[in-house]
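K.L.:
just to be clear, the model below is a prediction. Sequence and coordinates:
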Amino acid sequence: MKILFSPIGNTDPWRNDRDGAMLNIVRHYKPDLAFLFFTESIWEGSNRIPPHKHFDWEKIIKNVSENTLVEYQIEKVDRAHDFDSYKELFHNYLVNLETRYPTAKFLLNVTSGTPQMETTLCLEYITYPSKKKCIQVSTPLKNSNAHTKHAKPIDQDIDLEIVNEEESKFDSRCQEISIISFRETMIRNQVKSLIENYDYEAVLWLLDAQKAFYDGSKIRSCLKKVTKDIKTHEVFPDIVKSYKDCDLQKALFHFLLLDMRFKRRDIAEVLIRVKSIAEFVMEKYLSRKYRNLILYEKGKPFLNVSYNEKFIKDYCQVLKAKNYRFDERRVLSFPAYYDFIKILEPNSPMMKEMVCVNRINDIRNNVAHKLENLDLEEKNNEKKIIEAVRAVKKMINMVFPTIKQEDYEYFNKLNEEIRKLL
């Protein structure tokens, strides 16, 4: 089913003894339904223009397409010259028509209305292009209609006969337009907005949906690998190329993901991840600085009970103060590393940063393990999480001092590359 949606501005059913735009579309597309829109002022007419209510619109349309049904709507529009006046109006009409006719395809007449009406329909098309075509109609002589005489309702029967005879000699003046420049501008703006929010998956989805008219192949190619690496936690090739230390590569990569989610305000996700990164970094710090403190069995870290008698004694005292029992077979994690640093270097810069991470441990466990909601306002939780993220970055820099600060701007540099490609 085909439905013509046609606003009628200060135009006549015909001009220069030939079809006007709306009638030309009806003649050549034979829509099942023609839905005409008039403002009250155009319907009632003015000193310059005859009242459109005096034309027999159903007769005019059926004269060129006898099976086309006709509906029209007259609306009082207070600010007819305001481009925003028609936005919701036209959208609601089209939504209602789609609801009534779910399988229909729409022909949007972007020639017969006022400039405000035509622009609104163009924007409707580029925003909701599914099952729609924009139809532009050239004038009979492919020039302006200025200074031509207006049609008169009293002469409509004679005029229709003349028009039908004239139009039969010529090809259709209808042209289906994609309004590519409008749509490309919209796509570019959407892409810019999405990359500002680091939503690369959404950019790919958007560009894939617009392949027919917008060549975003370079951007897609740039982002496909990045999104795959993010989803699979494969360290970015640029990082692998820059650094040989695999532990450094992982720490930097995962902090970039953490920082990206932090900037996107995925605070609960950040809360869950920040402790894991801190744990990884501290394991590397302790194993490198205090050799033989940590032993590995099947890749899992355990405390070496033969490391240092005084250290083991101090550690048992720390556990006892927390009502914990020493268990040499317990796999080490962040709380243990925190206690180790508290014993080995209580006044160190590393201890200072670990305190910030340790403050969020209980909040993190409630969200991650008890599936509780995160209340950012309670007990300065948001501030604590922000401090923990900053602390983890400082910890990474202490453990891996060769990381270049510019590499922390990986996603911002990626965004700049995309902007250039746009």
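P.N.:
Arrived safely, thanks for sending. The model shown is predicted, which means the values in this text are computed figures rather than measured ones. Numbers count the residues shown, from 1 in each chain.
K.L.:
use CA for all of it now, contacts and neighbours both
P.N.:
OK.
K.L.:
now do the contacts for the nearest residue to residue 375 once chain neighbours are set aside.
P.N.:
Excluding the flanking residues, the one nearest residue 375 by C-alpha to C-alpha, 6 or more residues apart in numbering is residue 381, at 7.1 Å. Residue 381 makes contacts with 360, 363, 375, as judged by C-alpha atoms under 8 Å, 6 or more residues apart in numbering.
K.L.:
kindly report the same for residue 249.
P.N.:
Going by C-alpha under 8 Å, 6+ apart, residue 249 touches 235, 239, 240, 243.
K.L.:
could you identify the buried members of these?
P.N.:
Neighbour counting by 16 or more other C-alpha atoms under 10 Å classes 235, 239 among the contacts of residue 249 as buried.
K.L.:
farthest pair in the contacts of residue 249?
P.N.:
Across these, the longest distance by C-alpha to C-alpha is 11.2 Å; it joins 235 and 243.
K.L.:
which residues touch stretch 358-368?
P.N.:
For stretch 358-368, the external contacting residues (C-alpha under 8 Å, 6+ apart) are 268, 271-272, 275, 335, 338, 372-374, 381, 384-385, 388.
K.L.:
go again with 10 Å.
P.N.:
Around stretch 358-368, the neighbours that count as contacts under C-alpha atoms under 10 Å, 6 or more residues apart in numbering are 268-275, 278, 334-335, 338, 370-375, 381-382, 384-385, 387-388.
K.L.:
buried ones only from the residues you listed, please, as a ChimeraX command.
P.N.:
Remark: buried members of these, expressed as a ChimeraX selection using 16+ other C-alpha under 10 Å:
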select :268,270,271,272,273,274,275,278,334,338,374,381,382,384,385,387,388
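K.L.:
could you pull out the strands in this structure for me?
P.N.:
2-7, 14-15, 18-19, 33-39, 69-75, 105-109, 132-137, 174-177, 294-297, 300-303 (DSSP state E).
K.L.:
alright, now check it against this:
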Amino acid sequence: MAKRILFSPIGTTDPIKNYRDGSMLHICRKYKPDKVYLYLSAEMMEHHKEDNRYVYCIEKLSEMIGKEIEVECIFRPELKNVQVYDVFYEDFRGIIRDIEKEMSDGDELIVNIASGTPAMKSALLVMAILSEYRFKPVQVSTPLGKSNLHGENSVEYDVETYWEMDEDNQENYEDRCIEAKSGNLIALLKIDSICKFINSYDYMAALTIAEEIDDFISNDDKMLINIAVERLKLNSKVVDKLLAQQKIDLIPVKSGNQRSLFEYALALEIKIKKGEYADFIRGLTPLTADLSELILKSQCNIDINDYCKINRYGLRKFDTRKLNGTDIYETLQNEFDGNFKPNDVGTRQMVPLINKYSEDNVLKQKIKEIMDIEQAIRNLAAHEIVSVTEEWIKEKTGFSSKQIFELIKFLIVKAGVKVSKEDWESYDKMNEIIVSKVRGYETLHR
């Protein structure tokens, strides 16, 4: 008698999430396989050891449908970097080849291409497109096209409770399985690439690919990607216009100057994450100047604009008439040994005022550090042909790029910008929302 076999990587939505089947369990529910091979990375193995959750749910399903399902776990304890495509492609080829050797004529192999990491899904998609092996690739949409963002804490995962409350246990459950066809497979592979670009903050590349597969990516999804493109460009007017159309809120800081400062800082952090260290260094100068100005106003109650004018070229300069006879003018003259010239307004002029009027010694130390860092590496990078690396920054400043950014975060709070720890993860949260939409239910049916 012909048998039906399922090979399934295990991901974070398995076996049950938000009280609905994860992809692996949902495929088991529909196709009722005779045997299931579960592929577990190091992280998923830990969950398996905790409560046997994957096997337990298959066994409970087996009891419910009145059919025995054999389960074999394939453990990969060495798999901790689960984003390397090449590793999975070779491993999956070997596993599926071995499974096919044991299959008889008439047996059917189903492969779950919806669970696991993006690298796992990509590897299986490529194998399906190349048709090297005879298996049926099955995708599973999220319930009603909703995202899987609001998951349960795996530490508190109660598998028995989740099984009992799984809404898909109802007789009239919604079938969310989709057997991927050849044309759709290529689109799915491109969707995978889009998601990878989004998660690596390369939004323009993601948008370019999205425009190639109009039948699989909705206009709303493309608009979300475009929001990310414009946000990284700091184009707040366009971002606000598009966000209003989408009726979602992705911007944690709303106030004008504070928003500009915070969004600029987030964009700088992305430079670090992408290894664009030269751009990160170049971006420090305007940031430290704006930070100094806001700190002077927030911590010292001094608005530097009260002592400035706008010249005929539209540039802000110190105004001698407004400065004369003030304590601020005396402080600046002392700082520059009597040679203060009321020209440009920048960090070099504002930091001495912070040192004079602030009583926060920690703040003074931090702002001195960021000013010294900015002046040292900016001048070197601007006047020499150098390869700016993490090591180069550490050597020249004594700080890593991440340590420099921690200084920036501290100073932003001191500048009066009200931000939480979660706000600093704003881009990653935005990425999660976009990826969940791109992988959503509706796009798979177009």
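P.N.:
Thanks, I have it. The shown structure was predicted, so the numbers you read here are calculated from the model rather than taken from an experiment.
K.L.:
narrow the contacts of residue 381 of structure 1 to those in helices?
P.N.:
Within those, residues falling in helices by DSSP state H are residue 363.
K.L.:
ok, now which ones touch residue 265 of structure 1?
P.N.:
Shown in contact with residue 265 of structure 1 (C-alpha under 10 Å, 6+ apart): 197, 259.
K.L.:
what does it correspond to in structure 2?
P.N.:
Alignment note (TM-score structural alignment): residue 265 of structure 1 maps to residue 275 of structure 2.
K.L.:
surely residue 253 of structure 1 touches residue 243?
P.N.:
No - using C-alpha atoms under 10 Å, residue 253 of structure 1 makes no contact with residue 243, being 11.5 Å away.
K.L.:
in contact with the residue lying farthest from the centre of structure 1, which residues are there?
P.N.:
Relative to the C-alpha centroid of structure 1, counting by C-alpha atoms, centre = their mean, residue 309 is the outermost residue, at 58.4 Å. Taking C-alpha under 10 Å, 6+ apart, we find residue 309 of structure 1 in contact with residue 315.
K.L.:
which helix runs longest in structure 1?
P.N.:
helix 267-289.
K.L.:
can you give the distance of it from its chain's centre?
P.N.:
31 Å (C-alpha atoms, centre = their mean, to the nearest Å).
K.L.:
could you say what helices and strands it packs with?
P.N.:
If you count contacts as 3 or more C-alpha pairs under 10 Å, 6 or more residues apart in numbering; DSSP states H and E, helix 267-289 of structure 1 packs onto helix 246-263, strand 294-297, helix 334-344, helix 349-358, helix 361-368, helix 381-399.
K.L.:
residue contacts, the aligned partner of residue 390 of structure 1 in structure 2?
P.N.:
Taking TM-score structural alignment, residue 390 of structure 1 has residue 406 as its aligned residue in structure 2. The contact partners of residue 406 of structure 2, by C-alpha under 10 Å, 6+ apart, come to 400, 412.
K.L.:
that older thread, format the helices and strands packed on helix 267-289 of structure 1 as a markdown table; extra columns: distance to residue 227 of structure 1.
P.N.:
A markdown table is the format used below for those (distance: least, C-alpha to C-alpha, whole Å):
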| stretch | distance to residue 227 of structure 1 |
| --- | --- |
| helix 246-263 | 11 |
| strand 294-297 | 33 |
| helix 334-344 | 29 |
| helix 349-358 | 28 |
| helix 361-368 | 24 |
| helix 381-399 | 23 |
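K.L.:
so which of these is nearest residue 43 of structure 1?
P.N.:
Closest approach to residue 43 of structure 1 among these (C-alpha to C-alpha): helix 246-263, 53.6 Å.
K.L.:
and that closest one with helix 381-399, angle?
P.N.:
160 degrees (axes from the mean of the first three to the mean of the last three C-alpha atoms, to 10 degrees).
K.L.:
what span of structure 2 lines up against stretch 29-38 of structure 1?
P.N.:
Counting by TM-score structural alignment, stretch 29-38 of structure 1 falls onto no part of structure 2.
K.L.:
distance between the ends of that stretch?
P.N.:
22 Å (C-alpha to C-alpha, to the nearest Å).
K.L.:
what segments of the stretch 101-250 of structure 2 are helices?
P.N.:
With DSSP state H, counting those that start in this stretch as the criterion, the stretch 101-250 of structure 2 has helices at 118-130, 159-165, 182-199, 203-210, 219-232, 236-246.
K.L.:
related to what we said a few turns ago, got JSON lines for the strands of structure 1, with mean neighbour count and distance to residue 249 of structure 1 too?
P.N.:
Below are the strands of structure 1 laid out as JSON lines (neighbours: other C-alpha atoms under 10 Å; distance: least, C-alpha to C-alpha, whole Å):
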{"stretch": "strand 2-7", "mean neighbour count": "25", "distance to residue 249 of structure 1": "58"}
{"stretch": "strand 14-15", "mean neighbour count": "20", "distance to residue 249 of structure 1": "71"}
{"stretch": "strand 18-19", "mean neighbour count": "24", "distance to residue 249 of structure 1": "69"}
{"stretch": "strand 33-39", "mean neighbour count": "21", "distance to residue 249 of structure 1": "62"}
{"stretch": "strand 69-75", "mean neighbour count": "15", "distance to residue 249 of structure 1": "64"}
{"stretch": "strand 105-109", "mean neighbour count": "23", "distance to residue 249 of structure 1": "53"}
{"stretch": "strand 132-137", "mean neighbour count": "21", "distance to residue 249 of structure 1": "49"}
{"stretch": "strand 174-177", "mean neighbour count": "14", "distance to residue 249 of structure 1": "50"}
{"stretch": "strand 294-297", "mean neighbour count": "14", "distance to residue 249 of structure 1": "21"}
{"stretch": "strand 300-303", "mean neighbour count": "16", "distance to residue 249 of structure 1": "20"}
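K.L.:
okay, these in a markdown table with distance to residue 418 of structure 1 next?
P.N.:
As requested, these are exported to a markdown table (distance: least, C-alpha to C-alpha, whole Å):
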| stretch | distance to residue 418 of structure 1 |
| --- | --- |
| strand 2-7 | 38 |
| strand 14-15 | 48 |
| strand 18-19 | 47 |
| strand 33-39 | 42 |
| strand 69-75 | 45 |
| strand 105-109 | 34 |
| strand 132-137 | 30 |
| strand 174-177 | 28 |
| strand 294-297 | 44 |
| strand 300-303 | 41 |
